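K.L.:
build me a structure from this.
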Amino acid sequence: MLDTPLAQVPTLSLNDQDADPVAFAAALGGSFERFGFAIVADHGIPHDLIDRAWRETAALFALPDDEKRGYFVAGGGGARGYTPFKTEIAKDAKHVDLKEFWHIGRDLPEGHRFADHMAPNIWPARPEGFRDTFLELFTAFDRAGDRLLSAIARHLKLVPDWFDRAVTDGNSVLRLLHYPPIPADAEGVRAGAHEDINLITLLLGAEEAGLELRDRDSGRWLAIKPPEGAMVVNVGDMLQRLTNHVLPSTTHRVVNPPPERRGHSRYSMPFFLHPAPDFLIETLPGCISAENPNRYPTPITAHDYLHERLVEIGLIKK
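P.N.:
Below you'll find the model as predicted:
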């Protein structure tokens, strides 16, 4: 399953944004328009913080199953804390995904206006230091995401800080993912073919083979293999809708490993960058033309859109 050709997604350095922000924006936007994906090196998240996060992620998922399930919130849509193995299912898929995960969101002060839409975080009793590590990592992802959104705004001929108002106190989620070892007779795949819901996704951990995108030109599945330590970034459905498909949200999946790797776990850390719940997703005028008429004449809030999609993937019941 892993003999798929490699996607020719370019690797960009976020350091180049400082030297030539216009050129970096053009390169990032061009990669998104072609693939819906980009690979970003020099993203600014400290290596020692990432290493600490990997250790604590592995320790978290090594906890006894009943201990982990004590952090599962039934009916919570997987918004915070633990979501057990074989819970999430890709839209229109026949089998549930072969994964378990943990969600960390933005810490809001008491009485915040978004408190009804953004649940408080759930912190495990162990591993020790988990809370501090992942609050620090959340902030680092936030900063990297802001820099990438600035480049996206330039590419779309918007002012560089256009997204600031959209993502201030945004409902972003840091997901810690564990794909356990795969038995030979496993039904389904680690993550079925899907598109992400949010604006952009920033992913660490894609060096381990398995992540594939569906090429829009050929329809073929292409493997994504970033350099060590680089981040994979992809467009989500909210940004696709906002840009009237100028920036496409590309279908992707995580396939099962070859026999020699089936006994190994796979870990990854995607940061789903969301706007604030009350942000109105309304097609950008600059993305509407005679050749590309407005696909979404009726705007929708980010909160309502997210709710619709969580129902589709089984994390919220109707």
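K.L.:
going forward, measure contacts and count neighbours with C-alpha atoms only.
P.N.:
Will do.
K.L.:
quick one: end-to-end distance for stretch 36-54.
P.N.:
Stretch 36-54 has an end-to-end distance of 27 Å (criterion: Cα to Cα, to the nearest Å).
K.L.:
neighbouring contacts of it?
P.N.:
9-15, 28, 31-32, 133-134, 137, 140-141, 144, 226, 229-235, 247-250 (Cα atoms under 8 Å, 6 or more residues apart in numbering).
K.L.:
run this one through as well so I can compare:
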Amino acid sequence: MLTNKLPEEVDTLLSKGQIPIIDLAHCGTEECPKKSVVNRVASQLQKALCEKGIAFLVNHGISEEKLKTAWLHLDDFCKLPNDTKELYMRKAPDNHGYIKPSQERFDGTTPELRHAFNICTLNAAILPEQPLPGFKEHIAELANDFKHLSALLLQAIAIGLDLQSNYFLENHSHMLSGNHDNETTLRLLYYPPVIKEDDNKCEMTKGRCKYSQQRCNGNGGIDLVPPRDVKTEKSRKNSDTDTDDETDDTDDNNGNISDHSKSSRSSRSSSEKEFNVTRCGAHCDYGTFTLLSQDSEGGLEAKLPGSTKWKRVGHLPGAILINTGEILSIWSQKRYPALLHRVIIPEQENVRVRGRHSMAFFCHPDNCTSIQPLDIPTIEAPICDKTKKLKRRSFKAAKDKVFTAYQLLQEKFRQTYVS
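P.N.:
Next up is the predicted model:
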């Protein structure tokens, strides 16, 4: 397993102390942590998510060895024959299954150089247990750790919003149940190396697995460049001339989610222009929050709330990142803004020629949950009688446009996946 570190001279949000670090010592992955622990985490998390939309979690109780073993399983899956991998492909409307490179395009056009396996259920029948013995047992144990950690964080977020501690827990009670009641997803990710095209070299060996990493003329490569046509070329030229404009808000006053693929056309790095691919396009996550573990920084960038510039996040070994999603932004009336982020092809050649593993736990509400702004006090002042009347009217107007969690997510999936 390679551990990739950026050169020290590259400034990151972490190196500048702009990302909060929250210590979960004494929390572990217990289902019922001490009340004093939850209250402490609630205070720190409330400040971090309000101001930054992101935080590093340390001493979270999830074994690094478990994470590395899961990435090895993904390596083994990727080296299976194509006809075997096809048996486990993601099939809409379900989000479960394997996603090959270029299948997802968050900006609608740019192919994304990434292997992913979405796990939405622990049902052995649709997990690659037969070709990968031990896969289900290991993933089930790891998923259980993420669920327990999420339970702690859901309680802390509720307390931070002055709600009953079990408010969000009750709306997330079917995570990974396997009964199509919840779209929570444990996502294994591998970003292959990116090198200049060379007819004599089409693969790079990493660990026990060979990955195609660029367009090749032989039979072993993956052509990640879409067919060229007038519309595509025009769109690409327009994209290349864009600058880092300030992005639109995640949702409007009625809780409607904006399309980031249209509203946040962000400038691409010179590496991405050169290779005509990216690792992951700019987007906000769709759910309540995301927990991200990674073996290297590998190009992860974010725009913090109020900022118009992309900033490299940085890598803290052993830590798990938490970032807010669009559903939590709606629920909290934007008190917790959804974090706009992306994974670019790094400019530094010594970084981009190495692969990158990551793992994301996308925490989603139960499918039947109505997603609408909660009537909560603002940070600045308690709600006065006049404000209450205004809020009642705004909530009444919004009720006609309330989504369920399932409807919202299916619409976002339709925007993300290409045929």
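K.L.:
how about the strands in the stretch 201-350 of structure 2?
P.N.:
203-206, 209-212, 280-284, 289-294, 300-303, 311-312, 320-324, 340-343 (DSSP state E, counting those that start in this stretch).
K.L.:
just to revisit the earlier point, show me the contacts of stretch 36-54 of structure 1 that map onto helices.
P.N.:
15, 28, 31-32, 133-134, 137, 140-141, 144 (DSSP state H).
K.L.:
looking at those, which is nearest residue 162 of structure 1?
P.N.:
Within those, the smallest distance to residue 162 of structure 1 is 15.7 Å, found for residue 144 (Cα to Cα).
K.L.:
in ChimeraX, select just the buried ones from the contacts of stretch 36-54 of structure 1.
P.N.:
One line in ChimeraX is enough to select the buried ones among those; burial here means 16 or more other Cα atoms under 10 Å:
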select :9,10,11,12,14,28,31,32,134,137,140,141,144,226,229,230,231,232,233,234,235,247,248,249,250
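K.L.:
so which of the ones in helices among the contacts of stretch 36-54 of structure 1 comes closest to residue 90 of structure 1?
P.N.:
For those, the nearest to residue 90 of structure 1 is residue 32 (22.4 Å; Cα to Cα).
K.L.:
wait, that closest one touches residue 235, no?
P.N.:
Yes. At 7.0 Å, residue 32 of structure 1 counts as touching residue 235 under the criterion of Cα atoms under 8 Å.
K.L.:
anything in contact with each of these two?
P.N.:
Common contacts of residue 32 of structure 1 and residue 235 (Cα under 8 Å, 6+ apart): 247-248.
K.L.:
counterpart of stretch 159-174 of structure 2 in structure 1, which residues?
P.N.:
Counting by TM-score structural alignment, stretch 159-174 of structure 2 falls onto residues 154-169 of structure 1.
K.L.:
what's the answer for stretch 318-328 of structure 2, then?
P.N.:
Using TM-score structural alignment, stretch 318-328 of structure 2 corresponds to residues 229-239 of structure 1.
K.L.:
now do the matching stretch: distance to the chain's middle.
P.N.:
Centroid separation between stretch 229-239 of structure 1 and its chain, computed with Cα atoms, centre = their mean, to the nearest Å, is 6 Å.
K.L.:
what separates residue 295 of structure 2 from residue 184 of structure 2, distance-wise?
P.N.:
22 Å.
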